[in-house]
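[1] one predicted model, sequence on top.
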Amino acid sequence: MAGGHFTGFTYIRPAAESIGGIEASGLALLLLVYGLAAFAGNLAAGPVADRRMRLAVLLFPLTLGAAMLVFAVAGATTVGVLAAVALWGFGFGGAPTTLMTWMARTEPTRLESVGGLQAATFQVAIAAGAVVGGVLVDGVGVGAALVGGGVAVLVGAVLLSTLRNRRG
């Protein structure tokens, strides 16, 4: 899931410029919208994860993946780009909180280990996602990085939601 996010997010500037026609002067607004939405997603994730973990595990990554796809196919206007980026930020903002809550519930006696695992996984995902995104941008175009990343996030969300606690 995180790798899919970074496949597209690494190239959000060229995507905003080429797909949405946003000039360099508009990038600050784009990132502000993303950041505020990510903050809101982070705040929303805790209560949702506390009440309905399976919903949270699906909601935030599905929002993230869908937003990347919407950006790629419907982001031809500034309003479309800003709306897609707001959803993207909200989804990604809630994902780490949800994942950490899920991991802590799964392994409550190993909090340091699961925290380290999440940090290491995200670092690998950043690198792998950026590389895959770069290959897609160079080979096909910036829209391909958004579509490829969005599909990866959606597949990851479905796979993550099927995991069960196997403690006996």
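    Now that the structure is in, tell me what you want to look at.

[2] contacts, neighbours, all on C-alpha from now
    Fine.

[3] and Leu62, how many neighbours?
    Neighbour count for Leu62, taken as other CA atoms under 10 Å: 25.

[4] now the helices: where do they sit in this protein?
    2-9, 12-18, 27-51, 53-74, 78-106, 111-139, 142-161 (DSSP state H).

[5] dump the ones you listed into CSV; add distance to Gly168 as well.
    Converted to CSV, the helices of the chain look like this (distance: least, CA to CA, whole Å):
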stretch, distance to Gly168
helix 2-9, 29
helix 12-18, 44
helix 27-51, 23
helix 53-74, 20
helix 78-106, 12
helix 111-139, 19
helix 142-161, 20
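
[6] so which of the ones you listed is nearest Arg167?
    Distance to Arg167, taken as CA to CA, is lowest for helix 78-106 among these, at 8.6 Å.

[7] that closest one to helix 27-51, inter-axis angle?
    30 degrees (axes from the mean of the first three to the mean of the last three CA atoms, to 10 degrees).

[8] what's helix 78-106 packed up against?
    helix 27-51, helix 53-74, helix 111-139 (3 or more CA pairs under 8 Å, 6 or more residues apart in numbering; DSSP states H and E).

[9] in the longest one, what's buried?
    Of the residues in helix 111-139, those buried under the neighbour-count criterion (16 or more other CA atoms under 10 Å) are 114, 122, 125-126, 128-137.

[10] now the helices and strands packed on helix 78-106 in a markdown table, with distance to Gly148?
    Shown next, in a markdown table, are the helices and strands packed on helix 78-106 (distance: least, CA to CA, whole Å):
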| stretch | distance to Gly148 |
| --- | --- |
| helix 27-51 | 20 |
| helix 53-74 | 9 |
| helix 111-139 | 8 |
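
[11] ok, Leu69 to Leu87 distance?
    11 Å (CA to CA, to the nearest Å).

[12] among the helices of the chain, which is the most enclosed?
    Across the helices of the chain, averaging neighbours per residue (mean count of other CA atoms under 10 Å) puts helix 2-9 on top, at a mean of 27.

[13] between the helices and strands packed on helix 78-106, which gets nearest to Thr97?
    The nearest among these, by CA to CA, is helix 27-51 at 6.1 Å.

[14] how big is the angle separating that closest one from helix 53-74?
    160 degrees.

[15] hmm, who's touching helix 27-51?
    Outside helix 27-51, the residues that touch it by CA atoms under 8 Å, 6 or more residues apart in numbering are 13, 16, 55-57, 60, 82, 85-95, 97-98, 101-102.

[16] if we go to 7 Å?
    Ala56, Leu82, Val85, Ala86, Gly89, Phe90, Gly91, Phe92, Gly93, Gly94, Thr97, Thr98 (CA atoms under 7 Å, 6 or more residues apart in numbering).

[17] export those to a markdown table and tack on distance to Gly20?
    Converted to a markdown table, the contacts of helix 27-51 look like this (distance: CA to CA, whole Å):
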| residue | distance to Gly20 |
| --- | --- |
| Ala56 | 30 |
| Leu82 | 9 |
| Val85 | 11 |
| Ala86 | 14 |
| Gly89 | 17 |
| Phe90 | 20 |
| Gly91 | 20 |
| Phe92 | 21 |
| Gly93 | 23 |
| Gly94 | 25 |
| Thr97 | 30 |
| Thr98 | 30 |
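
[18] also this one, for the comparison:
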Amino acid sequence: MLMVFGLTTGEFVIAGILPDVAADLSVSVAATGLLVTAYAVGMIVGGPSITVLTARVARKPLIVALIAVSVIGNLGSAIAPNYPVLLASRFAAGSVVATFFAVAIATAISMSPPDKHASTVAKVALGMNLGIVLGTPIGTVIGHNVGWRATFLTVAAVSVAALLLVLRFVPDQPAATSGPVLSELRVFGDRRVQWALALTALGNLGVITVFTYIAPLLTGVSGFTADAVAVLLLVYGVGAVAGNFLGGWLADKALMPSLIGLLAALAGVLALFWLVGDSKATATIMVFATGVLAFAIIPGMQARVLTTARSAPTLAIAVNASGFQLAAAFAGWLGGRVIDSGLGMRSLYLVGAALTVTGVAVAVHILRRDRAALRYGEGTARDRTVPSRFASRRIRPVRSGRGWRP
């Protein structure tokens, strides 16, 4: 949980110190936004590849190595003499995040009794919420008052503390698999996994575009001071915690319908932010509402990926994280292009709303596919999904005594 807290803080705190980094390194805010992209690209590239390539490595040494890389990446960020070195350091720090999440959750579950799996995952994932609620605003305060380099030094220190706890308490465990490691990559051929990954990427793209530039939006559009940004990030984090529990509860009730409703609500809030964002009072409310909805969609998206990739659950978690980071990588670049285009900083809210609507469209498509599969299976639990050989063809499968046939 402590390590997840550090990783999450390291990912999101850049949004609070973006102007400080830009001013100190003499680069534009748009260029500084690419630091988010570099971290995200590191997760995208490192997540599936490192997870697969290390599948035959014992768990504890792997966890130690992943934490060590994170420490080195954050130390490199703290002492970076220029923008290119900082960009490379953020890529390195991000490259191990998705694999660490996957291995940490799998290891924690293996150490807990069967009836405590869900609560165990919740305890590990609590680090993510705490990173938003506490880590990001605290890191922003440190960055404003001591310097943005001190923020990354603090993240590295948290990771070192987590490393000591891992060395002391995590038992030695064998590798996740002893078979061919590349066999797990077959999960990517499942059309349902592909759509689930697309939902994670497109559903998060709009809100991440807005969050990446939240500091200049709040100071330049809403009129807040730089010191107030840390408080508003805390408001966002409180909303994120509430949204996490809300999204999980709704996903248990009705997974895809709840995701459609939450994504539609998120698009509406971002559009409303564009209308009323110049008022400090309403902007504060919008920050909280955005935090709630941005994290309410995550449990359902994760559940969707896990249920469609049961043959490789560890890789599925890394894939889900990579899908989220695909959105983050594109968001950092896209937001910079919107700002440089002359449309103005405020237009990011409308762009975010429009992008979120594409996530709604994907969710609706997935729901229709599910219902079609259920109809083809005559409503039985075992036939909820059309067999993969029919998934990409315009052929209506029917039941016969010999099984599925066109």
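    That came through fine. Keep in mind the model is a prediction, meaning the values are calculated, not measured.

[19] TM-score for these two?
    Comparison of the two superposed chains (TM-score structural alignment, normalised by the length of structure 1) gives a TM-score of 0.91, and 168 aligned residues with a CA RMSD of 1.6 Å.

[20] so which of the helices and strands packed on helix 78-106 of structure 1 is nearest Gly4 of structure 1?
    Across those, closest to Gly4 of structure 1 is helix 111-139 (CA to CA), at 6.0 Å.

[21] so which elements touch the closest one?
    helix 2-9, helix 142-161 (3 or more CA pairs under 7 Å, 6 or more residues apart in numbering; DSSP states H and E).

[22] please report how far the residue sitting nearest the centre point of structure 2 lies from Ala201 of structure 2.
    Centroid-nearest residue in structure 2: Phe324, 4.2 Å away (criterion: CA atoms, centre = their mean). In this view, Phe324 of structure 2 and Ala201 of structure 2 are 5 Å apart by CA to CA.

[23] make JSON lines out of the helices and strands packed on helix 111-139 of structure 1 and add distance to Leu36 of structure 1.
    Listed next are those as JSON lines, based on distance: least, CA to CA, whole Å:
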{"stretch": "helix 2-9", "distance to Leu36 of structure 1": "16"}
{"stretch": "helix 142-161", "distance to Leu36 of structure 1": "21"}
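
[24] which one of these lies nearest to Ile22 of structure 1?
    Of all these, helix 142-161 comes closest under CA to CA, at 14.1 Å.

[25] so which bit of structure 2 is that closest one matched to?
    Helix 142-161 of structure 1 corresponds to residues 345-364 of structure 2 when matched by TM-score structural alignment.

[26] trace Glu17 of structure 1 over to structure 2, please.
    Per TM-score structural alignment, Glu17 of structure 1 is aligned with Thr219.

[27] same check, this time on Gly115 of structure 1
    In structure 2, Gly115 of structure 1 lands on Ile317 (TM-score structural alignment).

[28] residues contacting the residue nearest to its match when sequence neighbours are not counted?
    Spatially, and ignoring its direct neighbours in sequence, Ile317 of structure 2 is nearest to Ala102 (5.4 Å; CA to CA, 6 or more residues apart in numbering). Residues counted as contacts of Ala102 of structure 2 (CA under 7 Å, 6+ apart) are Thr314, Ile317, Ala318.

[29] pretty sure Ala102 of structure 2 sits in a helix.
    Yes - remark: Ala102 of structure 2 belongs to a helix, assigned using DSSP: H, G, I helix; E, B strand; the rest coil.

[30] for Val64 of structure 2, see how far away it is.
    14 Å.

[31] how many residues are close by Gly26 of structure 1?
    13.

[32] residue in structure 2 paired with it?
    Counting by TM-score structural alignment, the partner of Gly26 of structure 1 is Ala228.

[33] what comes into contact with whichever strand or helix holds Phe152 of structure 2?
    Assigned by DSSP states H and E, Phe152 of structure 2 belongs to helix 148-169. The contact list for helix 148-169 of structure 2 (CA under 7 Å, 6+ apart) reads 2-3, 6, 10, 17, 20-21, 64, 67, 71, 74-75, 77-79, 139, 142-143.

[34] with stretch 95-114 of structure 1 instead?
    By CA under 7 Å, 6+ apart, stretch 95-114 of structure 1 touches Asn42, Ala45, Gly46, Ala49, Ala56, Val57, Phe60, Pro61, Asn165.

[35] the fourth one maps to what in structure 2?
    Read that as Ala49 of structure 1. In structure 2, Ala49 of structure 1 lines up with Ala251, judged by TM-score structural alignment.

[36] Arg399 of structure 2: neighbour count?
    12.

[37] quick one, what contacts it?
    Arg405.

[38] map it onto structure 1.
    Per TM-score structural alignment, Arg399 of structure 2 is not aligned with anything.

[39] what about Arg399 of structure 2, distance to Pro313 of structure 2?
    Counting by CA to CA, the gap from Arg399 of structure 2 to Pro313 of structure 2 is 30 Å.

[40] kindly report the same for Ala265 of structure 2.
    Ala265 of structure 2 is 30 Å from Pro313 of structure 2, by CA to CA.

[41] on that earlier part again, from the contacts of stretch 95-114 of structure 1, which single one is nearest Val147 of structure 1?
    Distance to Val147 of structure 1 across those (CA to CA) is lowest for Pro61, with 14.4 Å.

[42] the closest one maps to what in structure 2?
    Aligned partner of Pro61 of structure 1 by TM-score structural alignment: Leu263.

[43] distance check, its match against Arg337 of structure 2.
    The value you get for Leu263 of structure 2 to Arg337 of structure 2, if CA to CA is used, is 24 Å.

[44] contacts for the match of helix 142-161 of structure 1?
    199, 202-207, 209-210, 217, 221, 256, 260, 263-264, 267-268, 270-271, 273-274, 335, 339.

[45] same thing but 8 Å
    195, 198-199, 202-210, 217, 220-221, 256, 259-260, 263-264, 266-271, 273-274, 335, 338-339.

[46] repeat that for stretch 79-98 of structure 2.
    7, 11, 25, 27, 34-36, 38-48, 50, 66-67, 69-74, 76-77, 149, 317-319, 321-322.

[47] and with 6 Å instead?
    Stretch 79-98 of structure 2 is contacted from outside by 35, 38-39, 42-43, 46-47, 66, 70, 73, 76-77, 318, 321, using CA atoms under 6 Å, 6 or more residues apart in numbering.

[48] and that stretch, which stretch of structure 1?
    Going by TM-score structural alignment: stretch 79-98 of structure 2 matches no residues.
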